[in-house]
Structures are given as structure tokens and as C-alpha cells.
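Quick one: sequence and predicted model below, then my questions.
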Amino acid sequence: MSESIEKQVDPARRGLLVATCAVGGVAGLATAGAFVSTFQPSERAKAAGAPVEIDISGIKPGEMQVYEWRGKPVWVLKRTPEQLATLKETASEVADPESLKPYTMDLPDYCKNAANNRGHAGHEANLVVVGICPHLGCSPSQKFTPGPQPSLPDNWDGGFLCPCHGSTFDLAGRVFKNKPAPNNLDVPRYMYLSDTKIVIGKDEKGDA
């Protein structure tokens, strides 16, 4: 701006113009900051995918507790010797007795054994699975009482029933043959800190 034109500008208007530009710049920075912050994960979002430590000391034999990991229900069932014995009978009735066709998670090596009970080595009585049916994502109901009952076969040994489309799973979370669900229930990666404490979503290899 030349000196002659600059002299014609009202000092008051010049101050207003500078102030307006300054405020606009600050507002722009604030808006940009808010815009960028919306793409930064919150602490809660980070925690949603983190491993979860749980205490299973209160679970009695034959009982199950439900926990949450990554927004999914995780079941921990403390199976009785009688319940474990039924897995030999259901082995010929389930579609994938050795869990060779995983749903979204490969069966961890430490949950593979000759009995195919899918329990962690050294803690085979406990079943840890993600409680989501591989068919359409419903959550099956526990049906641990053996014997005839609605929507279940007369020779029912106990397990889980999906209320949406009737898929049934044995006490190892393995789906029975000719059911809508194409896979067994997922077994997440996990590790024992002690006999009564488990970390879900992490094992000796690191986070899941």
C-alpha cells in the first residue's frame, strides 16, 4: 500500500480490520484443532481394544460368568468332570470337532489337546469363548441342564442354544452338524496370571 493511500485509511477502521483478521485467525486455528482432535482416539477408545484382566475365583463348578472385551461378551465356564465327559459323546455330532475351521480367531495352540475340550493347557476345566454366534452375530443362551427341552434334542448333554436361528453348541463351544452357524465359537487369546486370574486379549506372544 502506498504512503498516500495509507494516510487515507481511517486509523480506527485499520484497527478494526487488524482485530478482525486476528480473531479470524484464532478461530480458524481453534476450528482446525477441534477438527484434528476428532480423529485422535480417545482414552476410552484405546482401552476398548486393550487386554482385560478378570478374576474367576467366584465361579463355582458348573457355573459361567460373562465379561466384556473389545465390546464383545466373553464367557468363562468352569466345567465339572461330568460336563467334560460329555465332550467325548458330542465329538461325533459336532461339525468341526478339532476346530480346524476358525470363525474370526485361530484356536490358540495352548487350547489344542487330544480331548478337544478347547481348554487352556493346565486349566482344561475352564472354557473361555467369545459368546457370539458365527451365523448372524446373536448371543447364544446357556442350556446346561441335560435332557429333553424345547428347541433341543432328547439326548441333549448340555451346551448353548442360539435363540435367533437355532444353532446349538456343546460344552466346548463347538457347533453341532446341520446348523445355520458355519463355525465353532471363537476362543480368544488369553493367559493365566494365577489359578484365579486371567488376561483376555493377551498371551505369551503379546497382545491379540
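Alright, I've got the coordinates.

all contacts plus neighbour counts: C-alpha atoms, from now on.
OK.

Nearest residue to Leu193 in space, ignoring adjacent ones along the chain?
Val199 (7.1 Å; CA to CA, 6 or more residues apart in numbering).

same for the strand or helix carrying that neighbour, what does it pack against?
If you go by DSSP states H and E, Val199 is part of strand 197-200. Here strand 197-200 touches strand 52-55, strand 190-192, going by 3 or more CA pairs under 8 Å, 6 or more residues apart in numbering; DSSP states H and E.

The last one: how far from the chain's middle?
In terms of CA atoms, centre = their mean, to the nearest Å, the centre of strand 190-192 is set 15 Å apart from its chain centre.

again with stretch 44-58
Distance, centroid of stretch 44-58 to centroid of chain: 10 Å (CA atoms, centre = their mean).

Identify each buried residue in it, please.
The neighbour-count check on stretch 44-58 (16 or more other CA atoms under 10 Å) flags 50-53, 56 as buried.

neighbouring contacts of it?
With contacts defined as CA atoms under 8 Å, 6 or more residues apart in numbering, stretch 44-58 is touched by 67, 69-71, 76, 196-202, 207-208.

right, and the pair among the residues you listed with maximum separation?
Maximum pairwise distance in the contacts of stretch 44-58, criterion CA to CA, is 22.7 Å, between Gly71 and Thr196.

quick one, which of the two is more surrounded?
More crowded of Gly71 and Thr196, by other CA atoms under 10 Å: Thr196, with 12 against 9.

Tell me the helices and strands packed up against the next helix or strand after the strand holding Val199.
Under the assignment DSSP H and E, the closest C-terminal helix or strand after strand 197-200 is strand 202-203. Identification of packing neighbours for strand 202-203 by 3+ CA pairs under 8 Å, 6+ apart yields strand 190-192.

want to try CSV for the buried residues of stretch 44-58, with distance to Tyr190 as columns?
Formatted as CSV, the buried residues of stretch 44-58 follow (distance: CA to CA, whole Å):
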residue, distance to Tyr190
Ala50, 12
Pro51, 9
Val52, 9
Glu53, 10
Ile56, 13
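
Could you identify the longest helix within the protein?
helix 11-37 (DSSP state H).

Please report the number of neighbouring residues for the residue nearest to Leu193.
18.

Against that first model, consider the following:
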Amino acid sequence: MSDILLAPPCAPDAHRRQLTFATVGVGGAGIVAAAVPFVSSFSPSERAKALGAAVTVSIEGLPEERLMTVEWRGKPVWILRRSAAQQQRLQSPDLLNVLADPASLRREQQPDYAENPQRSIRPEIGVFVALCTHLGCIPAYRPDAGATDLRAGWPGGFFCPCHGSAFDLAGRVFRNVPAPSNLEVPPHRYVSDLAIEVGTDKNAN
């Protein structure tokens, strides 16, 4: 009969050390496994990265006096195609007299290339963050000049139903309303005659 080789029995101290090492090893693996999701939470998700990315939008089919809404950084952004009549009203003395900041003197409200009466790169196209600067409600687009349910001499613009703030078609705020400043003009540029990239500065290389 062949001999069967058996490992010699562990001494009590040696056995205790083996159990200790095994326990520590399993515990360490558990700590590493638990730490992986915790550490990975510091890395931005793909959605979080996408929220900061620029958005390219075609304006080819956008008619005059109509706007479209896109999302950028989790915010709604309006792109408005103004008619010649709407552009002309933006420089009316009657309108300028009732605006709080007709010259857009607060630099943080728009990029430097939008510091003009239209607050835009091209006079017929306005680009605005569609959030009232009072408490962040989304104003209604009211292009109907002379609307009787709004203020006297309404020139067309944006009216916030939450607390009554009003803005003209360049996003400039009226006087004596809760909103403290004009609508924000986000950084943007034209990548072609018919496409706008929202979120990239016009002067970026």
C-alpha cells in the first residue's frame, strides 16, 4: 500500500497566524470593494460632462418672429429670429425710456460681442437663457405688439407669469419689475450661416 503524505499539523501559533492573515485579507478586499464606488463618485459622470458641452443648432427652418428652444448646461436657451419691424422697435426712444438697462451696462449679462442694442452677433438672431433673472421662472414669448393684457404700449417681448417681470425682444428688462437684470446671453458663435454653437465663445480659437 502506497504511503499517503500528510502535511504536518500546524502548531497552534502558526494556525492562529494563518487565520489572522486570511481574515485581514478578506477584510482588506471588502474595504477596497466598498471604496471603489466612493472614489468613483469623485469622477464626473458622462451626463455631467455632457451638460457643459457646447450644443450646435441649425436655424435653417426658423421663421421670422418665431423662436426655438434648446438645452445647454441643463438650462433652456431661446434662439429668436427677429423681423425687420421687431429690430426697428428695439431702438425706439419710447421703449428705451422704460427699460432699466437699455445699454446692457452690466458686463456679466452678455459677452462683449453682444453689447449692442440687439444684444447679439447678428441683429436678426437673438440668443438668450430662457430663465427670468428674478427667481428663474421661464417667461412667455409675447411678440404681439400692443397686447392689451400687458403693459400699455407693449412692444413685444417676454413676460414672466410668476411675478410680472417683463423683457423686450433683446432680453432687456423693464423698469419697476422684480427682475434685477437683463436676460443672460450665453456664449455662442456661428459655425456656418445656418448653424449656431451655443456654449462656445465667438472669439475662441
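Okay, I see it. No experiment lies behind these values; they were computed from the predicted model shown.

rewinding a little: out of the helices and strands packed on strand 197-200 of the first structure, which gets nearest to Glu43 of the first structure?
The minimum distance between Glu43 of the first structure and these falls on strand 52-55, with 14.9 Å, by CA to CA.

after superposition, how close is whatever helix or strand comes next after that closest one to the second structure?
Counting by DSSP H and E, the next helix or strand C-terminal to strand 52-55 of the first structure is strand 64-69. Taken over the aligned residues, the distance from strand 64-69 of the first structure to the second structure averages 0.6 Å (mean CA distance after the TM-score superposition for the first structure).

so strand 64-69 of the first structure matches what in the second structure?
Under TM-score structural alignment, strand 64-69 of the first structure corresponds to residues 67-72 of the second structure.

Can you give me the distance of the equivalent of Ser139 of the first structure over in the second structure to Gly164 of the second structure?
Alignment note (TM-score structural alignment): Ser139 of the first structure maps to Ile138 of the second structure. Here Ile138 of the second structure is placed at a distance of 12 Å from Gly164 of the second structure (CA to CA, to the nearest Å).

Show me which pair in the buried residues of stretch 44-58 of the first structure is furthest apart.
The largest separation in the buried residues of stretch 44-58 of the first structure, counting by CA to CA, is between Ala50 and Ile56 at 18.9 Å.

Stretch 23-33 of the first structure vs the second structure, mean deviation?
Compared with the second structure after fitting, stretch 23-33 of the first structure deviates on average by 1.3 Å (mean CA distance after the TM-score superposition for the first structure).

Where in the second structure does that stretch fall?
The aligned range for stretch 23-33 of the first structure is 26-36, by TM-score structural alignment.

which residue is nearest the middle of the first structure?
Lys72 (3.5 Å; CA atoms, centre = their mean).

OK, contacts around that one?
130-132.

Of those residues, which is the nearest to Gly62 of the first structure?
For the contacts of Lys72 of the first structure, the nearest to Gly62 of the first structure is Gly131 (16.9 Å; CA to CA).

I'd say the closest one and Pro188 touch.
No: using CA atoms under 8 Å, Gly131 of the first structure is not in contact with Pro188; the gap is 10.6 Å.

More neighbours: which of those two?
Gly131 (26 against 21).

Any figure for the gap between the more buried one and Pro182 of the first structure?
Noted for Gly131 of the first structure: a distance of 15 Å to Pro182 of the first structure, by CA to CA.

and if you look at Phe160 of the first structure?
15 Å.

Looking at those two, which one has more neighbours?
Using other CA under 10 Å as the criterion, Phe160 of the first structure and Pro182 rank with Phe160 on top: 24 against 19.

Could you find the counterpart of the more buried one in the second structure?
Under the alignment (TM-score structural alignment), Phe160 of the first structure maps onto Phe158 of the second structure.

and its match, what is it in contact with?
Taking CA under 8 Å, 6+ apart, we find Phe158 of the second structure in contact with 139-143, 166-169, 171.

Just give me the neighbour total for the spatially closest residue to Val127 of the second structure that is not a sequence neighbour.
Excluding the flanking residues, the one nearest Val127 of the second structure by CA to CA, 6+ apart is Ile79, at 4.6 Å. Counted with other CA under 10 Å, the neighbours of Ile79 of the second structure add up to 21.

Ile79 of the second structure: helix or strand, and which one exactly?
Per DSSP H and E: strand 75-81 holds Ile79 of the second structure.

Which SSE is immediately downstream of that strand?
helix 84-89.

Quick check: buried residues in that next one?
86-87, 89.

Make a markdown table out of those residues and add distance to Gln118 of the second structure.
Conversion of these to a markdown table gives the following (distance: CA to CA, whole Å):
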| residue | distance to Gln118 of the second structure |
| --- | --- |
| Gln86 | 10 |
| Gln87 | 7 |
| Arg89 | 10 |
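
Asp101 of the second structure: which of the residues you listed is nearest?
Arg89 (16.0 Å).

which residue packs closest to the closest one, ignoring adjacent ones?
Spatial nearest neighbour of Arg89 of the second structure, chain neighbours left out: Pro155 (7.0 Å); criterion: CA to CA, 6+ apart.

So His135 of the first structure is in contact with Leu185, correct?
No: counting by CA under 8 Å, His135 of the first structure does not reach Leu185; the two are 10.1 Å apart.

Between these two, which is the more surrounded one?
Set His135 of the first structure next to Leu185 and count neighbours by other CA under 10 Å: Leu185 wins out with 26 against 17.

Thanks a lot, catch you later.
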